[in-house]
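# predicted coordinates and the sequence they were generated for:
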Amino acid sequence: MYAMQYEITLPAAYDMGLVRERVATRGHLLDAFAGLGVKAYLMRERGVAGSPVNQYAPFYLWTTPQGMNSFLWGAGFQGIVRDFGRPPVQHWTGVAYEEGGAAGRPARTAVRRRTPIAEGAELPALMAGAVAETARLAATEGAVLAAAAVDPRGWELMTFSLWDHDVPEAPGDRYQVLHLSEPERELLVRGRHW
């Protein structure tokens, strides 16, 4: 599994209805994309649920690097570049993935938490903790799914979860889920990824 996200921060006065319309008219285009486990079309609105910004921030869980590359070098990402400029693309290698008890219900909220990994941290113990935290999040009432991944270039641990309600019990940045594409979700390997 490979996790990926880009964040497009928009002006404070930006009409976020335009983002909703974009997703409503284009979101289905990745509903059958090869190599894509899950794409959560995410949005934050300034002043809503504690967000300091207006932001469009899609989040991806890829089943293959080929799928990720096909998207980045293909027409899908070029539409983002054309409309918003080329954003930096964050990506992390998978540590763990779990389906939640609410897996069959629509996702309404996403939570992403990024934690720096300290110099000298005991990596095996830290990764075991991330696997346990992923399982704990997935077992929490209302969880649709949970994942953990690491950026080894910048040494950052990232956890991501989807929820069927608006106020999940998970720390991190909260996003509204506008649409969920999940063509190969069943191919995402559950549990530990090494």
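Done, it's in. Numbers count the residues shown, from 1 in each chain.

# hey, let's count contacts and neighbours off CA atoms from now on
Will do.

# burial count for residue 78?
The number of residues packed near residue 78 is 15, by other C-alpha atoms under 10 Å.

# just residue 178 next, same as before
That count, for residue 178 with other C-alpha under 10 Å as the rule, works out to 19.

# thought residue 52 was touching residue 10?
No. Using C-alpha atoms under 8 Å, residue 52 is not in contact with residue 10, being 11.1 Å away.

# so for these two, which sits in the more crowded spot?
Counted by other C-alpha under 10 Å, residue 52 and residue 10 do not tie: residue 10 has more neighbours, with 17 against 12.

# in contact with that one, which residues?
53, 54, 55, 56 (C-alpha atoms under 8 Å, 6 or more residues apart in numbering).

# what separation is there between the residue nearest to residue 30 when sequence neighbours are not counted and residue 157?
What sits nearest to residue 30 in space, not counting adjacent residues and going by C-alpha to C-alpha, 6 or more residues apart in numbering, is residue 181, at 6.1 Å. According to C-alpha to C-alpha, to the nearest Å, residue 181 stands 24 Å off from residue 157.

# do the same with residue 94
10 Å.

# please apply the same query to residue 176.
Between residue 176 and residue 157 the computed distance is 22 Å (C-alpha to C-alpha).

# so what's the residue count around residue 34?
Quick note: residue 34 (other C-alpha under 10 Å) scores 17 neighbours.

# can you check residue 156 too?
Residues near residue 156, counting by other C-alpha under 10 Å, number 15.

# alright, now check it against this:
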Amino acid sequence: MYAMQYEITLPADYDMGIIRRRVETTGRRMDDFDGLGLKAFLVQDQANGAIANQYSPFYLWNEPEAMGRFLWGGGFFTAICQSFGRPNVRHWTGVETLRGPEVDQPAVAATKHAWQLPAEVDPAEPVGEALETLRQRAAMPGVHSSAIAVDPTRWEIVHFTLWSGEPEIVPGTRYQVLHLSTPGIKDLLDR
């Protein structure tokens, strides 16, 4: 599994309705993308109390080839580049993904918490601790699914959780989910 995200920060006066309509009309194109576990179409909206207006989709890929096909195979990421310029794409090697008690309910919110490991720290212990946190988080009421991944270039751990309602008080950035494509979620969660 591979995690991926790009963040498109938009001006304070940007009409976020444009992003909402874009996702409403084109989001379903990802509903059957081969090799994709899930794509959460995420936004932060200043009108809803966020610090910035941002479109920040988050992906969990079952196959790295599918991630490549999305990014440089034409048609998908190309549309993002044409509309907003080419954003930096962050990606992390997956550690584990777990289903939550609400996995069969629509996801309406997400949280992402990322932190870097100090240079002198062996990653085994903090990744093990992150896995224990993942198990605890996945058992919480309202959790759709939750994942841990690591960027070994920056030694950064990311913990991503989808929620069926208002998220519990957990660290990290909060997002609204506009659409959730889940073509390979069974493979993603049944590893």
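That came in fine, so what should we check first? As the structure is a prediction and not an experimental result, all values here were calculated from the model.

# so what's in contact with residue 94 and residue 157 of structure 1 at the same time?
Counting by C-alpha under 8 Å, 6+ apart, the contacts common to residue 94 of structure 1 and residue 157 are 148, 149, 150.

# and those, which of them are in strands?
Using DSSP state E, the members of these that fall in strands are 148, 149, 150.

# give me the mean deviation of the lengthiest helix in structure 1 from structure 2.
For structure 1, the helix with the greatest residue count under DSSP state H is helix 123-139. Helix 123-139 of structure 1: mean distance to aligned residues in structure 2 after superposition is 1.1 Å, counting by mean C-alpha distance after the TM-score superposition for structure 1.

# give me the buried positions along that helix.
For helix 123-139 of structure 1, a neighbour-count test (16 or more other C-alpha atoms under 10 Å) marks 127, 130, 131, 132, 133, 134, 135, 137, 138, 139 as buried.

# which secondary structure elements does it contact?
Contact partners of helix 123-139 of structure 1 among helices and strands, from 3 or more C-alpha pairs under 8 Å, 6 or more residues apart in numbering; DSSP states H and E: strand 90-99, strand 143-151, strand 156-163, strand 191-192.

# let's check: the centremost residue of structure 1 is which one?
Centroid-nearest residue in structure 1, with C-alpha atoms, centre = their mean: residue 59, separated by 3.2 Å.

# could you tell me which residues make contact with it?
3, 4, 5, 6, 39, 40, 41, 42.

# in three-state terms, how would the second one be classified?
With DSSP: H, G, I helix; E, B strand; the rest coil as the basis, the three-state label of residue 4 of structure 1 is strand.

# doesn't residue 61 make contact with it?
Yes. At 6.6 Å, residue 4 of structure 1 counts as touching residue 61 under the criterion of C-alpha under 8 Å.

# just confirm residue 109 of structure 2 contacts residue 162, I think it does.
Yes. Between residue 109 of structure 2 and residue 162 there is a contact under C-alpha under 8 Å: 6.0 Å.

# and the two? Which one has more around it.
residue 162 (29 against 23).

# which residue of structure 2 sits farthest from its center?
Centroid-distance maximum for structure 2: residue 120 at 28.4 Å, with C-alpha atoms, centre = their mean.

# that one pairs with which position in structure 1?
Counting by TM-score structural alignment, residue 120 of structure 2 lines up with residue 120 in structure 1.

# picking that back up, counterpart of the residue nearest to the centre of structure 1 in structure 2?
Residue 59 of structure 1 maps onto residue 58 in structure 2, by TM-score structural alignment.

# just to revisit the earlier point, between the buried residues of helix 123-139 of structure 1, which is nearest residue 172 of structure 1?
Nearest to residue 172 of structure 1, judged by C-alpha to C-alpha, of the buried residues of helix 123-139 of structure 1 is residue 137 at 12.5 Å.

# what about residue 177 of structure 2, which SS state?
strand.

# how deep is residue 88 of structure 2 tucked in, by neighbour count?
10.

# meant to ask about residue 31 of structure 2
Counted with other C-alpha under 10 Å, the neighbours of residue 31 of structure 2 add up to 17.

# so what's it up against?
Residue 31 of structure 2 makes contacts with 181, 182, 183, as judged by C-alpha under 8 Å, 6+ apart.

# rerun that using 6 Å as the cut-off
Residues near residue 31 of structure 2 by C-alpha atoms under 6 Å, 6 or more residues apart in numbering: 181, 183.

# residue 4 of structure 2 now?
So residue 4 of structure 2 contacts 58, 59, 90, 91 (C-alpha under 6 Å, 6+ apart).
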